[in-house]
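In: pasting the structure only:
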């Protein structure tokens, strides 16, 4: 975190003039603008500020390469040839570009996230959190969202198809827009494209922050449930939540997760051998494959058994007790097949 007070965070009311370059836009300066929006003026009109339809806003934002306007702006990012955070300069295209501790070059988004990310998070979160949780959330977002954009923008690792970078690029007008409609229309469409990209990135950022917050909350609950488990291979959760990430990050020997899936339904889900894989550490019994209702109850011996997926990775019962019994039986059947 910065040892100085970033421009605009020392006074919550003073106007701030922020600037990035015009022309082709990418995920890093688009996200950079969104970060400044949430950090400095979250009540403002994100699109209107870009399109020039919002007239009263603390954050004045412009896209230009004019040297005079760059010099006059309070915050300049992804352009200007300087990295001088106390002076509000956040370019990363110089020969001696700013680097992360691991040597990864920063993008404009990464540089702004370092200085303004905490303030943005405070304004995005609907429910306040303590400083320790906020710092953990900042770090998790930096790793999962900001770092990949830094890597992509600097040609280190390309983000995959349908990534945030692809979504931003798709908002740009086609290369022949000026040829077909003239330069003025091309500039107008480029501005509109940036506004659309900023709106998409903002929605993604807000949703990702909330999901990451919930994910951090899930960690303590999953670990607590694991500690209570009589059989450490069966994790019983009283509330549905993501568990796979915690299981693999903490190297838990969980084979099945039992959790509610709606009114009168509890599921047993098999944990894959590798995070995100389609396989199972221990598949559900072959004899249950694709059965439902009475047929599954007869085959399993669990009276309220409801279904067993043909792929043998999930099954369910009407009660917590029924689902737990299915998980126990599946392990017993697997053990018996190993010794047969």
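Out: Structure's in. What do you need? Values in this document were obtained by computation on a predicted structure and should not be read as measured data. Residues are numbered from 1 along each chain as shown.

In: drop to CA atoms for contacts and neighbour counts, all remaining ones
Out: Noted.

In: Which parts of this protein are strands?
Out: With strands called from DSSP state E, the chain shows them at 16-20, 59-63, 75-77, 83-84, 89-90, 234-236, 256-262, 265-270, 305-308, 314-317.

In: distance of residue 270 from residue 286?
Out: Distance of residue 270 to residue 286, given as Cα to Cα, to the nearest Å: 14 Å.

In: still on that earlier bit, how about the strands of the chain in CSV, adding mean neighbour count and distance to residue 189?
Out: Shown next, in CSV, are those (neighbours: other Cα atoms under 10 Å; distance: least, Cα to Cα, whole Å):
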stretch, mean neighbour count, distance to residue 189
strand 16-20, 23, 17
strand 59-63, 21, 14
strand 75-77, 27, 22
strand 83-84, 17, 30
strand 89-90, 27, 26
strand 234-236, 26, 53
strand 256-262, 21, 46
strand 265-270, 25, 48
strand 305-308, 25, 52
strand 314-317, 26, 48
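
In: Pull the number of nearby residues for residue 170.
Out: By other Cα atoms under 10 Å, 15 other residues sit near residue 170.

In: again with the one 3 residues further on
Out: The number of residues packed near residue 173 is 19, by other Cα under 10 Å.

In: The structure to be compared is supplied as follows:
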């Protein structure tokens, strides 16, 4: 047990506390995160943490994580039983770990709590799936021994010491130092803090950075025909990470591949014209800035294009710049007209 009760009055007080239980001894990334996630919720924020493999401790706890051999979605959240095959939803085939189980049942509430979103906010569902896909699923797979690559693929380098699960594993007491229960309990809290802060940073990054960017790109996309009758140019009201959102917005509007150029103001106050890649991972763009303007700068570029205030066009033709929005818009239109 993590806390030792030293007096009868203290014991009575703790007996009335909400209790989270996970197993004692060595720990992993999944239950380290699961416990932190629970403590983000009001009903568990001040809970006593018990680390035990004793049935009596499980029974007197309010929620039991990664131990007990039971999963009921209410009190018991273990995944080690032979018959367990639960996944996040029908889109995923990865079997859940304790992190995935807690996230599956409490993730939406956690997102609402951390980001102060209402239960009816459509972004809760969006973030719920995205965070599972881009973070929690990898922890589930790692804990269940699922490889990300075929076994016959040779690794170019060893990355095992820079992954979160490996970092957590190394927080366990070493074999040749004190390995009492209290040593594991102390280090478990360090591991839980590491996993939890990583999760919070990711969630806040998506909620406070990624989502606002989506709104900016969506507004620009909806206004595209007011920018140019072709509907192939968008202007962002301010710079933001736009690529991932643009592909998704195009797909949702049955307009995949329609946007050829994205215009925005950079940190210096100048304007940029960016091409759009064929896919998110491709270096090939849908429409480039014309070959004859690539690698040119300033007055030479302005003279060749007939556009005042040009600054540069990259030699590869994927980005350029001008002093004004009007300048990059003209450059985009000129590019559209050039075969």
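Out: That came through, no problem. Just so you know, these numbers come straight off a predicted model, no measurement behind them.

In: In a markdown table: the strands of the first structure, plus distance to residue 151 of the first structure.
Out: Shown next, in a markdown table, are the strands of the first structure (distance: least, Cα to Cα, whole Å):
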| stretch | distance to residue 151 of the first structure |
| --- | --- |
| strand 16-20 | 20 |
| strand 59-63 | 23 |
| strand 75-77 | 17 |
| strand 83-84 | 18 |
| strand 89-90 | 17 |
| strand 234-236 | 37 |
| strand 256-262 | 35 |
| strand 265-270 | 34 |
| strand 305-308 | 43 |
| strand 314-317 | 37 |
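
In: Looks like residue 169 of the second structure contacts residue 30 (just checking).
Out: No: shown here, residue 169 of the second structure and residue 30 do not form a contact pair, counting by Cα atoms under 8 Å, at 10.8 Å.

In: And these two? Which one has more around it.
Out: The neighbour comparison of residue 169 of the second structure against residue 30 (other Cα under 10 Å) goes to residue 30, with 26 against 16.

In: With residue 277 of the first structure as the reference, measure out to the residue mapped onto residue 67 of the second structure from the first structure.
Out: Matched by TM-score structural alignment, residue 67 of the second structure corresponds to residue 79 in the first structure. Distance, residue 79 of the first structure to residue 277 of the first structure, using Cα to Cα: 42 Å.

In: Tell me which of the two has more neighbours.
Out: Here residue 79 of the first structure and residue 277 are set side by side on neighbour count (other Cα under 10 Å), and the busier one is residue 79, at 22 against 9.

In: surely that one meets residue 20?
Out: Yes: in this structure residue 79 of the first structure lies within contact range of residue 20 using Cα under 8 Å: 6.1 Å.

In: shared neighbours of those two, anything?
Out: Listed as contacting both residue 79 of the first structure and residue 20 by Cα atoms under 8 Å, 6 or more residues apart in numbering are residue 65.

In: Apart from its neighbours in sequence, what residue is nearest the equivalent of residue 245 of the second structure over in the first structure?
Out: Counting by TM-score structural alignment, residue 245 of the second structure lines up with residue 246 in the first structure. Spatial nearest neighbour of residue 246 of the first structure, chain neighbours left out: residue 219 (6.0 Å); criterion: Cα to Cα, 6 or more residues apart in numbering.

In: Now do that neighbour: how many residues are near it, please.
Out: Around residue 219 of the first structure there are 19 other residues, counting by other Cα under 10 Å.
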